[in-house]
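S.K.: what follows is a predicted structure for the sequence shown.
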Amino acid sequence: MSKQVSTTALVTPDTTVDADTGPPDGGSRAWLVVLGGFFTYFVTFGLLNSFGTFQVYYGQKLMPHEDESAISWIGSIQLFLLYAGGLAFGPIFDTKGSKVLFIPGTILFALSLMLTSLCDKFYQFILAQSLLFGISDSMLFYPTISAIPHWFSSQRGLAMGTVLAGSSLGGIAWPLIIKRLLDEVGFPWTLRIAGFVSLILLAPATALVVPRLPPRKKSEKSNGLPKADLIAGLKDLRYWLTVAGMLFVIWGMFIPFGYIPLLAIERGVDSTFAVSLVSILNAGSFVGRIATGAMADKLGKFNMAVGCALISTTLLLSLHAINTKSTITAFTFLYGLTSGGLMTLQSACVAQITRNMQTIGFMIGVMMAVCSIGALTGTPISGRLNEMPLSGTAPAWVDFASAMMFAGTVFLAAARISVDSRLYRAV
């Protein structure tokens, strides 16, 4: 009971960080933050993870004159802005809280879907579905991912995994919903219905996702942030090895989300089932994000990150040997399982080596901004590679994605060793 009282006291404006006894690691208010984050990621990341469905539809119906690489820029710019927005929105969360981002972000997100419903030219999709969607998605992403470490410590992996599982569940549901709606009501009303559903789910999340610690006043710290802790964090070799690892992971990880349906069609799978592979991938990701988060709390977050990256690399290389509908389906589910775990562990690893949670938004934001390079270029590069004549047993994008994932594995292993060189430890 005394711990709960001290935790409640932390949310008063005049309380200093010195009174902080640490995250409550549970309780109804903490799990309500997780619930709000689950709703948020179901909508935002769920729709972003469903871009493979849009890519197939755009290429076949709306923009058949555009090549795959050009269409893939729509999804890549979404990802780039999601990650790059961390430079602005992470520090805003640290200094201003969540609502200043969540309320306008919710409005702009729904508006982006409504405006996309009116698009019929490539540049219009770039403006509405890439730029506006990506910026608003980022405004909702950073308050959510930064609030969880405020409320959880020993159960941080489970909490983060549960939140991110919302994006996987959204990635399962949205492709199926969108495919059905496209057939029943057409493209414009499909996007409008998605916009209305987004508003319904994001509205309660606005009230649920809040930081535990109050923002610092500018008079207390430089720009509202503890400057000494920021400098120490940015000088930490462990942090930059983690950032480099996640950059290469992101560079390769999202490529199959856009190109597995196309690869399946090329290998004789009917297009209807090929599109549903996006949902199967996200089903694996749903399981992986929760299970990996829970296991990471016991076995170590860095240990699990290295393991997930290595297995994901191996699975990508297996695309050289699989050609049947059943083996492609098995790959898709298993890849979702391991890559989903990486998304859970990305911010959890940074939180583990961040000494002051009042800088967590900034530290995660910088990492995500660096990762935006991979998010922006990975899929378009693969689009160009996919247009090359087949010279081996798999499209060239498979080798590119595998190489990036393996490089990420190496850097994450180096980060893990720099945190604790004793390999038997749960790190």
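M.R.: It's in.
S.K.: CA only for contacts and neighbour counts going forward, please
M.R.: Fine.
S.K.: wait, residue 324 sits on residue 265?
M.R.: No: contact criterion CA atoms under 8 Å: residue 324 and residue 265 do not qualify, at 10.7 Å.
S.K.: ok, those two, which is more surrounded?
M.R.: More crowded of residue 324 and residue 265, by other CA atoms under 10 Å: residue 265, with 17 against 13.
S.K.: name the SS class of residue 12, please.
M.R.: coil (DSSP: H, G, I helix; E, B strand; the rest coil).
S.K.: dump the residue contacts of it.
M.R.: residue 214 (CA atoms under 8 Å, 6 or more residues apart in numbering).
S.K.: how much space between it and residue 142?
M.R.: Distance of residue 12 to residue 142, given as CA to CA, to the nearest Å: 23 Å.
S.K.: run through who's touching the helix or strand hosting residue 312.
M.R.: When secondary structure is defined by DSSP states H and E, residue 312 falls within helix 301-317. The contact list for helix 301-317 (CA under 8 Å, 6+ apart) reads 157, 249, 292-293, 295-296, 331, 334-335, 338-339, 341-342, 345-346, 348-349, 398-399, 401-403, 405-406, 408-409, 412-413, 415-416, 426-427.
S.K.: one more: stretch 142-155?
M.R.: Outside stretch 142-155, the residues that reach it (CA under 8 Å, 6+ apart) are 23-26, 30, 33-34, 37, 40, 86, 89-90, 93, 97-98, 101-102, 156, 159-160, 209-213, 294, 297, 347-348, 351, 357, 360-361, 364-365.
S.K.: filter the contacts of helix 301-317 down to the buried ones.
M.R.: The neighbour count (16 or more other CA atoms under 10 Å) marks 157, 249, 292-293, 296, 331, 334-335, 338-339, 341-342, 345-346, 348-349, 398-399, 401-403, 405-406, 408-409, 412-413, 415-416, 427 as buried among the contacts of helix 301-317.
S.K.: and the nearest residue to residue 290 once chain neighbours are set aside, what does it touch?
M.R.: Using CA to CA, 6 or more residues apart in numbering and skipping the chain neighbours, the partner closest in space to residue 290 is residue 161 (4.4 Å). For residue 161, the contacting residues are 289-294, 341, 344-345, by CA under 8 Å, 6+ apart.
S.K.: okay, pairing it with this:
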Amino acid sequence: MPSINNTLEPSSEAHAKTTTAKINYMTIDPTQNAIEKLYTQDKGYAWVIMLACFFNLAFSLGAVNAIGVFQTHYLKFMFSTVPAEIIAWISTTSMTMTLSCGIFSNMIASRIGIRNTAMLASMISSIGLLFASFSTKVWQLVLTQGVIFGFGSSILINISFSVPPQWFDTHKSFAMGLIASGGGFGALFLIPIITKMLEVSSFAWSIRVLLIVYALITGISSFLIKPRLPNTGTTLVFDYKILADPIIILLSLIGFFIEIGTSVAILYFPASIIDLGYNPTLATNLIMVFSVFSASSRLISGYVTKKINAVNILIFANLVTSIIFMALWYNSKSMGKSLAFYILFGVFGVPYFVLQPIIVSATYKYEQISIINGFIYLIMGFSLLISVPSIGKVFQTLGKRQDYNQIIIIATVCFSITTILSIFLKHSLLKKQKPSNSNKSQIDPVKL
């Protein structure tokens, strides 16, 4: 991956100061040559960065992916008399904050550095979990598990997606795929722990155990994170041109609708298994099955982009997902069909979450990645903010808290829309590639 040219013109000291003020925390210093030789891409400390970012996502996104366990506990036990649309605000706030606040990571890191920002984010999330363990009401969990934990996790996720592209070139697709799979593998580790604690102890102690594991792992991983290139930034300048970039707009819209469809499956599938007559333990254990296939799909999706067009993968995955919602889960009365849906959804419903950061890192310069990822995730968070309560209302009023067909139709429509948008995305990427064929820094790993 070629380096970014931020060399200042010597003609004017004032011009130099102005230019420097616009460089953010991932910008390359004019004296970076020696550092580039010391920290080469695809070697040495690059693998430490990959593992650190993997573990950060494993426990930040993993905790969010495991929220289905808590959602089932809230719906069926802890708040069984509370309307579903009210309960939904806990998961809504948690997922919204986790996705949408990453846009602030660039501003914070430009002042205190990437490592300090990551460690601060880990501490904030841990405080949120600590307060959540003492919460007994919906509004308290919205504030603690939702706002505080979600904010810290969002900063950590953004940094973990934005730093690795500096460290990888040849193996970037593999590294980003592995990092993105962290959420799935993390859920696989956290779900049995949370489930067991809910069975043998209490909700409070299930949160406290999560807190101990989260604080330990993300604290160590955050300490290991650092930029490959020196920090020369002093201020944050948001590039409003990204708001008019068709590629970013399309990626944001795809993420908007994918979040709606995905939230239906993640939040309501375990409860649907209980309504089929199976016990809650089996329902939550199936989330582990989903996590295995989800993590494997993310890892494989990232790797195969070196051979297969990333957007073609996205188009195919979204199309298949829109089909299986109606073919397998809609009106399902058997465990066989429902399980088949959940497994296939784990395979085809999640590639966007690894392909999106790969496409961004392959298409844009290093210093743009954090802001672009933050903006896309902000839109995805906004999607959850308006959709999850609405879906809960539909499930409460039309589904009478037992019929899932109405929300399944919503998910089907959303993934159908993403299929169409993905086709437009491919066209936009091809159009962007044409004038930049001579510049190999553009869209290199995403073969079009």
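M.R.: That came in fine, so what should we check first? Keep in mind that what you see is a predicted model, and the values were worked out from it rather than measured.
S.K.: quick one on the thing from earlier: just the contacts of helix 301-317 of the first structure: which are in helices?
M.R.: Residues from those lying in helices, with DSSP state H as the criterion: 157, 249, 292-293, 295-296, 331, 334-335, 338-339, 341-342, 345-346, 348-349, 398-399, 401-403, 405-406, 408-409, 412-413, 415-416.
S.K.: please work out which residues of the second structure line up with the host helix or strand of residue 41 of the first structure.
M.R.: Secondary structure assigned from DSSP H and E places residue 41 of the first structure in helix 28-48. Aligning helix 28-48 of the first structure against the second structure (TM-score structural alignment) gives residues 44-64.
S.K.: how about the secondary structure of residue 42 of the second structure?
M.R.: Once three-state DSSP is applied, residue 42 of the second structure turns out coil.
S.K.: correction: the previous question concerned residue 421 of the first structure.
M.R.: Secondary structure, three-state DSSP: residue 421 of the first structure is coil.
S.K.: can you count the residues close to it?
M.R.: 12.
S.K.: corresponding residues in the second structure for stretch 326-334 of the first structure?
M.R.: Stretch 326-334 of the first structure maps onto residues 336-344 of the second structure, going by TM-score structural alignment.
S.K.: run through who's touching stretch 368-387 of the first structure.
M.R.: 68-70, 72-73, 76-77, 79-87, 243, 246-248, 250-252, 254-255, 258, 395-397, 400.
S.K.: what residue in the second structure is paired with the residue nearest to residue 290 of the first structure?
M.R.: So, by TM-score structural alignment, residue 161 of the first structure is matched to residue 177.
S.K.: and if you look at residue 200 of the first structure?
M.R.: Match for residue 200 of the first structure (TM-score structural alignment): residue 216.
S.K.: what does residue 58 of the first structure give?
M.R.: Match for residue 58 of the first structure (TM-score structural alignment): residue 74.
S.K.: next up, the contacts around that match.
M.R.: 80, 87.
S.K.: next one: residue 333 of the second structure
M.R.: Residue 333 of the second structure makes contact with residue 276 under the criterion CA under 8 Å, 6+ apart.
S.K.: ok, residues contacting the match of stretch 326-334 of the first structure?
M.R.: For stretch 336-344 of the second structure, with CA under 8 Å, 6+ apart as the criterion, the contacting residues are 265, 269, 289-290, 293, 321, 324-325, 328-329, 332.
S.K.: could you work out the most separated pair of the residues you listed?
M.R.: Pairwise distances across the contacts of stretch 336-344 of the second structure (CA to CA) peak at 21.0 Å, for the pair 293 and 332.
S.K.: who has more neighbours out of these two?
M.R.: Counted by other CA under 10 Å, residue 293 of the second structure and residue 332 do not tie: residue 293 has more neighbours, with 21 against 17.
S.K.: gap between the most centrally placed residue in the first structure and residue 314 of the first structure?
M.R.: Residue closest to the mean C-alpha point of the first structure, counted by CA atoms, centre = their mean, is residue 343 at 5.8 Å. Counting by CA to CA, the gap from residue 343 of the first structure to residue 314 of the first structure is 18 Å.
S.K.: now residue 138 of the first structure
M.R.: 31 Å.
S.K.: and what of residue 194 of the first structure?
M.R.: 36 Å.
S.K.: who has more neighbours, these two?
M.R.: Taking neighbours as other CA under 10 Å, residue 194 of the first structure and residue 314 compare with residue 194 leading, 20 against 15.
S.K.: quick one: residues contacting residue 165 of the first structure.
M.R.: Neighbouring residues of residue 165 of the first structure by CA under 8 Å, 6+ apart: 38, 41-42, 285-287, 289-290.
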